[in-house]
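S.K.: dropping a prediction and its sequence here:
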Amino acid sequence: MLQTLQRSRTPSGTAYLDRGRGGETVVLVHGVGMRLEAWAPQIDQLAENFRVIAVDLPGHGRSEPLGKPSRLAHFVEWLEKALDEIAAGPVNVAGHSMGALIATGITATAPDRVKRVALLNGVHRRSAAARKAVEARADEIVSGNFDREAPLSRWFSGEESRSEAYALTRDLLHAVDPAGYAAAYQAFATGDSVYSDCWQNVACPALFLTGDGDLNSTVDMAREMAAAAPRGRAVVIEGHRHMVNLTAPEAVNAALIDWLHWEVENDI
C-alpha cells in the first residue's frame, strides 16, 4: 500500500516536504507520473545531514496544475516560484527524468539559484527514433486512452517485477491525475533539447547519473553532458535501469552525498 508522506503547500499550490535542518539545502524533483514519495530512500538518508525539500510536480501528488501550455520552460518557472515561496536558495538541485530536465532548465536560466546540480536518468538530445516513440506516447496520454503500466517494462528488468521499488512505482503511476500526467509528459517529450546547449557554460559542480540498462536516459547521454560541463562527472550504476534511485538506493545515495561535498568555487 502506498504510504503518503506529510506535505506543506506554498501559497500558489505546490505541495512539498521539508525535512532536516542541518547543512545545505537539497531540492529533489521527481519524474513524470511520480510524486515526491519516489524519493523516499534519498529523503531518509539525506535528511540526516542536509535540509531536504522534495516537491510534487504540477498536477502530481497534491500540487495544483500549471494551468498553462505544457512546455518545459513553464515547469522551470514553476520551480523558481516554488523555491521563492519556500524561501529556499541558493540550493543544490537533483532531478530525476523529467525532474532532470527541470533541473537543467533552472541551472541554465537562473545559475545564481543553483550551487550544485545532479541529473539522475536525464535525457539529452534523443535520436529521431526515440523522439518519435516518446511523442507517440505523449499523444496516447493526452487522448486519455493509455496503459498506465506501460513504462514499467522499460524502467525495470524482469527480475525486479516483484520488488518493492516496482510495486511503489506501479502504485504511483495508477494514482497520478491523467491531466497532470499528460501536461508533464508533453513537456517531457519535447524538452530534451531545449537547454541541451547550456552545459559548457555551467560553472557549478554537475553530476550525471544513470543505470547502464536505461535505454532512454542512456550512458552515452550522461557522459556527453558530463564531458561538456566544466565541472561535470558521470556516474553509471551497473545492472540497473530507469528507476535506479529506488532499485539501487545505497549506490545512488552514496553518489549524491559525494556530490554534495564537491567544493563550490566562489561560494554563492
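M.R.: Looks like it arrived, so ask away. Just so it is clear, the model here is predicted, and its values are computed rather than measured. Numbers count the residues shown, from 1 in each chain.
S.K.: make it CA atoms for all contacts and neighbour counts henceforth
M.R.: Fine.
S.K.: where exactly do the helices run in the stretch 101-250 of the chain?
M.R.: Under the criterion DSSP state H, counting those that start in this stretch, helices of the stretch 101-250 of the chain are mapped to 128-143, 152-155, 164-175, 178-190, 219-228, 244-247, 249-260.
S.K.: looking at the ones you listed, which is nearest to residue 35?
M.R.: Proximity of those to residue 35 was assessed by CA to CA; the nearest stretch is helix 164-175, lying at 7.1 Å.
S.K.: quick revisit: closest to residue 68 out of the helices of the stretch 101-250 of the chain?
M.R.: Closest among these, using CA to CA: helix 178-190, at 9.1 Å.
S.K.: try this one next to it:
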Amino acid sequence: MTLGSSVHLQIRNSRIYYEKSGSGEPLLLLHGGFGTVEDFASQTPELAKHFRVVAFERPGHGHTADTAEPFSFDTMSSYTADFIEALKLGATNLVGWSDGAIIALQVAISRPDLVKRLVCIGGLFDTNAQSPEDLNWIRSLTPESFRKSGSPLIRRYDEVSPDGPGHFPVVVEKTKILWLNEPNITKQELGKISSPTLVMAGDREAIPVGHTLELFKSIKGAQLCIIPGTTHFLLSEKPDMVNSAILEFLATEKKPKS
C-alpha cells in the first residue's frame, strides 16, 4: 500500500525510501519500531488535506535497507535531521508514534531549529519506565516468537524489505538491544524543548500513564491528550479521534509558557 508518491533519497550510505502527499506547510511522520510509513495509514489521507505530508522509513525498516550499525535513537534522530535538511523542509511539524515519538523528542532537543510543532504519540523518555511485564517480553523476544505472534509488522517486512525475510532475525536482535537500553532522555533535556508540543497516548497504553504525565509536565507549555478506550495502537483503533486531536493542535500557534 502506497499512501502517496514514493521516492528514494540518498543520506550518508543509505538509500532512504519516503512517500509524500498533499501540499502546504511540511509535516513529517515518524513510524514506530519494526514499522513503516503504513503505521500512519489512517492518518495520512486526512493530514494531507491540510499539510505537505512526508514520511520516510529508517534503515532496517520497510523499503530501506539495513546498515551494519547498531540501532540507536541518536543515529535515528541524526538521520531525521539530515532528511529534513536534504529536502529543505525548514522548521517542520513532527508527528511521531512509539519509537518515532522518541526520535521526535530527540530532534526537538538537539535541533530545535528544525521543529515547528511536535506531536508525541505513545512515546517514552526512559526505557526503565517500562513495566516489568514489557521488559520481560522484550528480553524473551526471538525472531521465532515474534513470527508466531502473527504481527502484521512481519508481513510488511517480508513483503518490502530489500534485505529479504532472511535478514529479519538481525533486525529483531538490533531492536531488542535498543529497547532494553534506550531511550535515556532526562527531564532536564525535555525542559529544553521550545516547540509547542502535544503529548498523546491511549488510556490503556502499555507505557505507564504516570510516565506519560511526567513527559507532559516536563515540557513547558505542552498539551496532553488521552484517547479513551485505546492501547498503544491508538492510531488504528480510533483514527478519527487521533486525527482530530492532531489537526486541532497543529492549527494553534500557542507559545510555550515561560
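M.R.: Yes, it's here. Remember, it's a predicted structure, so these values are computed and weren't measured experimentally.
S.K.: related to what we said a few turns ago, of all the helices of the stretch 101-250 of the first structure, which one is nearest residue 10 of the first structure?
M.R.: Between these, helix 178-190 lies closest to residue 10 of the first structure; by CA to CA that is 18.1 Å.
S.K.: how about the secondary structure of residue 16 of the second structure?
M.R.: At residue 16 of the second structure the chain is in strand, as set by DSSP: H, G, I helix; E, B strand; the rest coil.
S.K.: so what does it match up with in the first structure?
M.R.: Matched by TM-score structural alignment, residue 16 of the second structure corresponds to residue 14 in the first structure.
S.K.: how far away is that match from residue 114 of the first structure?
M.R.: To residue 114 of the first structure, residue 14 of the first structure is 20 Å away according to CA to CA, to the nearest Å.
S.K.: who has more neighbours, those two?
M.R.: residue 14 (28 against 19; other CA atoms under 10 Å).
S.K.: just checking, that one touches residue 81?
M.R.: No: here residue 14 of the first structure does not reach residue 81: they are 9.4 Å apart, not a contact under CA atoms under 8 Å.
S.K.: what's near enough to touch residue 22 of the second structure?
M.R.: Listed by CA atoms under 8 Å, 6 or more residues apart in numbering, the contact set of residue 22 of the second structure reads 48, 49, 50, 51, 52, 53.
S.K.: burial measure for the fourth one, as a count.
M.R.: If you count neighbours by other CA under 10 Å, residue 51 of the second structure ends up with 20.
S.K.: looking for the alignment partner of it in the first structure.
M.R.: By TM-score structural alignment, residue 51 of the second structure lines up with residue 50.
S.K.: for residue 122 of the first structure, which of the helices of the stretch 101-250 of the first structure is the nearest?
M.R.: Among the helices of the stretch 101-250 of the first structure, the nearest to residue 122 of the first structure by CA to CA is helix 219-228 (7.2 Å).
S.K.: what span of the second structure is that closest one aligned with?
M.R.: Residues 209-218 of the second structure are where helix 219-228 of the first structure lands when matched by TM-score structural alignment.
S.K.: distance between the matching stretch and the chain's centre?
M.R.: Stretch 209-218 of the second structure has its C-alpha centroid displaced from the chain centroid by 18 Å (CA atoms, centre = their mean, to the nearest Å).
S.K.: with the first structure overlaid, report how far it is off on average.
M.R.: Comparing stretch 209-218 of the second structure with its match in the first structure after superposition yields a mean distance of 1.6 Å (mean CA distance after the TM-score superposition for the first structure).
S.K.: mind listing what's buried along that stretch?
M.R.: Buried residues in stretch 209-218 of the second structure, counted by 16 or more other CA atoms under 10 Å: 211, 212, 215, 216, 217, 218.
S.K.: check stretch 16-30 of the first structure too.
M.R.: Judged by neighbour count using 16+ other CA under 10 Å, the buried positions of stretch 16-30 of the first structure are 16, 17, 18, 19, 20, 24, 25, 26, 27, 28, 29, 30.
S.K.: so what's the first one up against?
M.R.: Listed by CA under 8 Å, 6+ apart, the contact set of residue 16 of the first structure reads 7, 8, 9, 10, 36, 53, 54, 55, 56.
S.K.: having no further points to raise, I will conclude here.
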